[in-house]
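Engineer: next input, structure requested:
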Amino acid sequence: MVDDIGQLVRAESPSADLAAVARSAEIVAAVGARRLGVEPEVVVVDGRTHLRWRLGAGPRRVLLLGHHDTVWPLGSLAARPFSVRDGVLRGPGCFDMKTGLVMAFHALGVLSALDRVDGVTLLVTGDEELGSPSSRELIEQEAAGCAAALVLEGAAEGGALKTVRKGVSLYEVRAGGRAAHAGLEPDNGVNASVEAAHQLLAVAALGDDGRGTTVTPTVLRAGATTNTVPADGRFAVDVRVREAAEQARVDAALKALRPVLDGATVQVTGGPNRPPLSREASEELYRTAERLAARLGLAPPAEAAVGGASDGNFTAGAGIRTLDGLGAVGGGAHADHEHVRIAGIPPRTALLAALVEDLLGTDSLGAPGSSAAASSGSAR
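Structural biologist: Okay, here's the model as predicted:
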């Protein structure tokens, strides 16, 4: 498994580089086909490369969901090469989330050898880190009619499964003004920087700590030269919410913004990107994971609520039972210290296989004396 992870990590795949993502998809497809015994369908949407394995001929019942794109630009591997030392593997994208893909390949490989994958779909997208602009529809189509979606994102701290994820909305607020010479006739201008500052403070005040709603202005730009009253200013806004009602409240408030300065304009673009993943969507699957972990002799998995979003938000928003954080145990997503603890890979892979089989209704993985138990035991 470590060798397979190394192959995926060494295939750099920054989301915005379509050619790099396509090259990465070739490696992911080759590794997956080797473990599953079948080639994936390559799905290209708006130039972005996604992979889909539909296993068996029966109706779709279980969706495994992951992505192979990363936030790391080309050349990151030179400074942060794939490495294995003292039980820890490192490299760009190892935790988020190429280890999770390898875990899915091996879990399904065990079940495939036992002819227990009929109705399983594995979908590996190539634009998750951008907000899944080209893959959202594909994800929701594949989830439709499934009993559950299992998301191979890295675990929360300590290996906890992610049972709650905040919803995400993304906006740009643009302030329009009128240019003028800053020294000769500043009063003839309308300062878009000042208007943007008024709007930024109003937007930041929309957060609600009690409800877990954060509204964070992020990237800010204004003006063109130091001696000109700015005619244009803009800033991005990142919104995270636990509740759909809060997502709607903030959306309405942002779209109701009005200019403060005479002659200024305000335009708001964007909106909700991912709905919240509520505990109601994950609780039943989490309890199943607890039961199966006990059967496999594993420590009971903890659960966590996190602010980050994933493609699991889409499946939960579509009414599909969803359990997230089933991938690697480690940390440092998007950071220099990104890493995976190797000792956590085999037991988590066994748990994933058990979940899939349980959801398919065969429910024999890990049963005393069964061939499936022997297979998952050897995997541990």
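Engineer: please make it C-alpha for all contacts and neighbour counts, starting now.
Structural biologist: Fine.
Engineer: which of the helices or strands spans the residue positioned nearest the centre of the chain?
Structural biologist: Within the chain, the residue whose C-alpha comes closest to the C-alpha centroid is residue 310; the distance, by CA atoms, centre = their mean, is 2.9 Å. Element membership of residue 310, judged by DSSP states H and E, is empty: it is in no helix or strand.
Engineer: show me what contacts it?
Structural biologist: Taking CA atoms under 8 Å, 6 or more residues apart in numbering as the contact definition, residue 310 lies against 128, 153, 165.
Engineer: now the last one: how far from residue 137?
Structural biologist: Read it as residue 165. 20 Å (CA to CA, to the nearest Å).
Engineer: this one next, for a side-by-side:
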Amino acid sequence: MFQDRLEIGLSWLAGQRLAMQRLLERLVRQSSFTQDPSGVNAVVSMIEAELSRIGLKGTRIPSTRFGDHLYFESAAKGEVAFLVGHTDTVFPRRSFEGFVLQGDFAVGPGVFDMKGGLVVAVFALEALARAALLRHIPLRGMFVSDEEVGSPDSQPHMRARAAGAACALCLESGRAGDAIVTERKGVACVEIEARGVGAHAGNEHDKGRNAVWSLARLVDRAQSLTDYARGVTVNVGVFQGGTTKNTVPEQARAEVDLRYRTEEDGEATYRALEAAAQTAAVDGTQIHLVRSAWRPPMTRSEASAALAAEYGRCQEESGLGSGEAPLSGGGSDACTTSALGIPSIDGLGPRGAGFHTIEERVDIASLVPKATALARFLSRRAVADDQVGSEAAGPA
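Structural biologist: Presented below is the predicted three-dimensional model:
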């Protein structure tokens, strides 16, 4: 019965390429840099309106630092599929703007990472609603506003709301050949501050204590902690300090990116960085470290591999490729669900290239088949009427 209904939704979805493109253009033209809460909230409002229109109950979770996080759920009870995504991008206003069509591709900020994935989710869910299936599918999901900086605010909310889910599906940027991501490195951001004593560089050089010197000594030690054989990398990506060339600098700061294949390696690398800071600080200076974000690795398991195979069959039925992608060095919120023991897969968004660059682009032709694959997968989790809550309403 449910599969007969599905064909109604998929027939509708097959003709939605232009509508998907139009929603994507609206989302992309609205800047949503992580550090711009008003811009992010504008995107959240667009998605919230789309979900409400198709009958999904949404809740906005306010943040004091970022835009709102958007949680949603269906009324059906059973083994929950949890959808994962984010509404923020890495592009500040005016750094990269617009939405430009180039053949089958669209170019714009966040078009691939990951507003295209949001569009895939919305249209897959609407197809299920039009087939009168959505109300039968145990579904929860969360689109966060701080993913691009490591999800420091949203992680506790994600953990609380994803707990107990049977699987997690992350709509991040699609991979070549539609390969499914089953493992990612963990990612941490460490903020470092060195404090010294300011002084005139000519008259009282001996009274100064150079914070830049201390931090520079730490940079060399930090970079040497990289161990490619273990899959551990350390990157000092930001270094700032001092005021003028003729002043002994009393302050310097750096931002460090850590990547690791296991939680144990991540913790060991951070402890090594702390130890290096102690030996790097010259007399009269101090170096302080703060973990501003910490994302666990997404670990491949038998359950997640089986989930990838099941989803891959839905992709193949939708005219897409399948298989597992190689280990990804980039993190995502699927790392959070994976750490909860939930079988998690990622990279289910549309195909494209150039994420985090001004060449970021998405393959418009992949939007419909990617949404079709998601709708197929979710439809197979539908439950009988007696497991649907009385609050179910709308076209779902």
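Engineer: all helices for the second structure, in order.
Structural biologist: In the second structure, the helices defined using DSSP state H lie at 2-14, 17-29, 37-53, 116-130, 155-162, 211-223, 263-280, 302-317, 334-339, 367-379.
Engineer: wait, which of these is closest to residue 106 of the second structure?
Structural biologist: Across the helices of the second structure, the minimum distance to residue 106 of the second structure, taken as CA to CA, is reached by helix 17-29, at 8.7 Å.
Engineer: what angle do helix 116-130 and that closest one make with each other?
Structural biologist: 140 degrees (axes from the mean of the first three to the mean of the last three CA atoms, to 10 degrees).
Engineer: any idea how far helix 17-29 of the second structure is from the middle of the chain?
Structural biologist: Using CA atoms, centre = their mean, to the nearest Å, we find the averaged C-alpha position of helix 17-29 of the second structure to lie 20 Å away from the chain's own average C-alpha position.
Engineer: more neighbours, residue 165 and residue 137 of the first structure?
Structural biologist: Each of residue 165 of the first structure and residue 137 has its neighbours counted (other CA atoms under 10 Å); residue 165 has more, 26 against 12.
Engineer: what's the matching residue for that one over in the second structure?
Structural biologist: Counting by TM-score structural alignment, residue 165 of the first structure corresponds to residue 184 in the second structure.
Engineer: repeat that for residue 232 of the first structure.
Structural biologist: Under the alignment (TM-score structural alignment), residue 232 of the first structure maps onto residue 251.
Engineer: wait, its match sits on residue 213?
Structural biologist: No - using CA atoms under 8 Å, residue 251 of the second structure makes no contact with residue 213, being 10.1 Å away.
Engineer: what about residue 58 of the first structure, neighbour count?
Structural biologist: Residue 58 of the first structure is flanked by 11 other residues according to other CA under 10 Å.
Engineer: residue 295 of the first structure too?
Structural biologist: 16.
Engineer: with residue 303 of the second structure instead?
Structural biologist: When neighbours are defined as other CA under 10 Å, residue 303 of the second structure has 14 of them.
Engineer: check contacts around it.
Structural biologist: Residues in contact with residue 303 of the second structure, defined by CA under 8 Å, 6+ apart, are residue 343.
Engineer: try 10 Å this time
Structural biologist: Taking CA atoms under 10 Å, 6 or more residues apart in numbering as the contact definition, residue 303 of the second structure lies against 167, 309, 341-344.
Engineer: what about residue 328 of the second structure, distance to residue 384 of the second structure?
Structural biologist: Using CA to CA, one obtains 38 Å as the distance from residue 328 of the second structure to residue 384 of the second structure.
Engineer: more neighbours: those two, which one.
Structural biologist: With neighbours defined as other CA under 10 Å, residue 328 of the second structure and residue 384 compare such that residue 328 has more, 15 against 12.
Engineer: what does that one align to in the first structure?
Structural biologist: Residue 328 of the second structure maps onto residue 306 in the first structure, by TM-score structural alignment.
Engineer: what's the local residue count around the one in the first structure that sits across from residue 238 of the second structure in the alignment?
Structural biologist: Residue 238 of the second structure maps onto residue 219 in the first structure when the alignment is built from TM-score structural alignment. By the other CA under 10 Å criterion, the neighbourhood of residue 219 of the first structure contains 11 residues.
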